[in-house]
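Trainee: mind folding the following:
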Amino acid sequence: MNWIFVESCTKTVLKALPVTLELTVISFVLSLLLAVIIAIVDYFKIPVLRQIFAVYVSFFRGTPLIPQLFLLYFGIPTFIKPLRSIPAITICVIGLTLNSAAYMKEVVRGSLLSVPDGQKEAALAHGMTSMQTMTRIVLPQAARVAVPSLFNNLVDIVKGTSMAFTIGVVEITAAANLRASVTFNYFEAYMILMMIYWVIILVLERIEAIIEQKFDVIYKK
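Mentor: The predicted model follows:
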């Protein structure tokens, strides 16, 4: 074990950590927003949009992330030249968002359906509109059910950011790979990388536990 390399490589990889976190946070927020929109469209069975989103979900769930990134970064810009100027990190966010939202949609949809019909009917009987029932009754309760699965999706996004290096984004995987390719200390570089990912996931698991505890307190009142 080359401890001098371990120290220097750790510093190099940590310098790229903000890029990984930026990709994760932005992609997760956008994915969740898109997933909620798609799930609501499906929930209310809105024609045309429902069919369009069904094709989108099927496509992105049925194809791997790396080809999706390649299509967005290398493929589509060959036909639409203005897209060639879009930074690789932006393409990566778009790819992660589209990919993750296709999976999150099912989580959100299942959570919406978990709310008892009686509560929805009672809200409508008291004069609430369908959208008011959704925002005031259904979504707050669905959020509690969705938290564990959404955090699983968040973990998948964290891991998915490791694919960003395939289109030139220097995040922690790319930083470790670059150091290893120069010094040939592959074991040390990739162990450092895996430990950093592990720590990130452990932190996320702790945050998930805290949020679930808060939801339990709220619903016990």
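Trainee: only C-alpha atoms from now on, for both contacts and neighbour counts.
Mentor: Will do.
Trainee: now the strands for this protein?
Mentor: Under the criterion DSSP state E, the chain contains no strands.
Trainee: just checking, A102 touches L33?
Mentor: No - shown here, A102 and L33 do not form a contact pair, counting by CA atoms under 8 Å, at 11.4 Å.
Trainee: this one next, for a side-by-side:
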Amino acid sequence: MRILIVEDEPKTGSYLHKGLQESGFTADLARTGPDGLHLALEGDYDLVVLDVMLPGMDGWSVLRRLRERNDVPVLFLTARDDVADRVRGLELGADDYLVKPFAFAELVARIRTLLRRGPVREADMIRIADLEIDVLRHKVTRAGRRIDLTPKEFALLHLLARRPGEVLSRSLIASQVWDMNFDSDTNVVDVAIRRLRAKVDDPWPEKLVHTVRGIGYVMELKA
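Mentor: You can find the predicted model right below:
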């Protein structure tokens, strides 16, 4: 099993590399965010151990970019122990989150659990009611009618559709689609939702994109 470690602190990186090798894994070590992202995308890894505070590109951004193209399991290993940080990491697509300082035996146990579980591969086609999304070709139809979307509109629809029935906050949508921190004074998410609804909902009687007041949006077919 091949594991990629993305860790900038020299002693921690060497400790992880040596320990995982001795535990029977093949391990590679990257010391910057850009190097870690490049290796994660180009290498055939079974799991990535990722720090948050990295030079060049933080771990949040590495994971966000990685999830656009790859579903390899990711375990955050970081000193950031706030609940908000843990929630953010998991919402961005991490499979587990372990706080430093850590027990190496626990890290190995978590890694083995994730490897047994394996990646959950995303479907090439997503269907919700009569809406069909061809993920690979970036094509959308509803009731057989082609819907033309901008790249951002497609990214927004894809985010909502791959998590049906789950309420997504405005801050999560902003970070995933626009790679930005949500500012309560901006209405960029709401404007984008209105434009998306005009294309995928307004021409049909059954609505799929719903507002959850004070929280965000959810995609589902309500009875």
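Trainee: TM-score for these two?
Mentor: In this superposition the chains share a TM-score of 0.27, using TM-score structural alignment, normalised by the length of structure 1; 102 aligned residues with a CA RMSD of 5.8 Å.
Trainee: among A102 and L33 of structure 1, which residue is more densely surrounded?
Mentor: Here A102 of structure 1 and L33 are compared on neighbour count by other CA atoms under 10 Å; more neighbours surround A102, at 25 against 16.
Trainee: quick one: buried residues of the helix or strand harbouring V108 of structure 2?
Mentor: For V108 of structure 2, the enclosing helix or strand under DSSP states H and E is helix 104-117. Neighbour-count burial for helix 104-117 of structure 2 flags 107, 110-111, 114 (criterion: 16 or more other CA atoms under 10 Å).
Trainee: what does stretch 13-28 of structure 1 give?
Mentor: Across stretch 13-28 of structure 1, burial judged by 16+ other CA under 10 Å covers 13-14, 16-17, 19-21, 23-24, 27-28.
Trainee: next one: stretch 28-43 of structure 2
Mentor: Judged by neighbour count using 16+ other CA under 10 Å, the buried positions of stretch 28-43 of structure 2 are 28-37, 39-41.
Trainee: TSV for these, including distance to I193 of structure 2?
Mentor: TSV is the format used below for those (distance: CA to CA, whole Å):
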residue	distance to I193 of structure 2
D28	41
L29	41
A30	38
R31	38
T32	35
G33	32
P34	32
D35	35
G36	33
L37	30
L39	35
A40	32
L41	30
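Trainee: output those residues as a markdown table; include the columns distance to V212 of structure 2 and secondary structure.
Mentor: What follows is the buried residues of stretch 28-43 of structure 2, written out as a markdown table (distance: CA to CA, whole Å; DSSP: H, G, I helix; E, B strand; the rest coil):
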| residue | distance to V212 of structure 2 | secondary structure |
| --- | --- | --- |
| D28 | 44 | strand |
| L29 | 43 | strand |
| A30 | 41 | strand |
| R31 | 41 | coil |
| T32 | 39 | coil |
| G33 | 35 | helix |
| P34 | 37 | helix |
| D35 | 39 | helix |
| G36 | 37 | helix |
| L37 | 34 | helix |
| L39 | 39 | helix |
| A40 | 36 | helix |
| L41 | 35 | helix |
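Trainee: count of neighbours near V6 of structure 1?
Mentor: That count, for V6 of structure 1 with other CA under 10 Å as the rule, works out to 17.
Trainee: got the contact list for it?
Mentor: Contacts for V6 of structure 1 were tallied using CA atoms under 8 Å, 6 or more residues apart in numbering; they are 188-189, 192.
Trainee: with neighbour count and distance to Q213 of structure 1 as added columns, please give those residues in JSON lines.
Mentor: Below are the contacts of V6 of structure 1 laid out as JSON lines (neighbours: other CA atoms under 10 Å; distance: CA to CA, whole Å):
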{"residue": "E188", "neighbour count": "20", "distance to Q213 of structure 1": "38"}
{"residue": "A189", "neighbour count": "25", "distance to Q213 of structure 1": "37"}
{"residue": "I192", "neighbour count": "21", "distance to Q213 of structure 1": "32"}
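Trainee: from these, pick the one nearest K120 of structure 1.
Mentor: When the contacts of V6 of structure 1 are compared for distance to K120 of structure 1 (CA to CA), I192 wins out at 50.3 Å.
Trainee: that closest one against T12, yeah?
Mentor: No - I192 of structure 1 sits out of contact with T12 when judged by CA under 8 Å, with a separation of 10.6 Å.
Trainee: now the common contact residues for those two.
Mentor: A176.
Trainee: which stretches of structure 2 form strands?
Mentor: 2-6, 26-30, 47-50, 74-78, 96-99, 125-128, 131-134, 139-142, 145-147, 168-169, 209-212, 216-219.
Trainee: make a markdown table out of the buried residues of helix 104-117 of structure 2 and add distance to E91 of structure 2.
Mentor: As requested, the buried residues of helix 104-117 of structure 2 are arranged in a markdown table below (distance: CA to CA, whole Å):
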| residue | distance to E91 of structure 2 |
| --- | --- |
| L107 | 21 |
| R110 | 19 |
| I111 | 19 |
| L114 | 17 |
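Trainee: give the burial count for L202 of structure 1, as a bare number.
Mentor: Neighbours of L202 of structure 1 under the rule other CA under 10 Å: 13.
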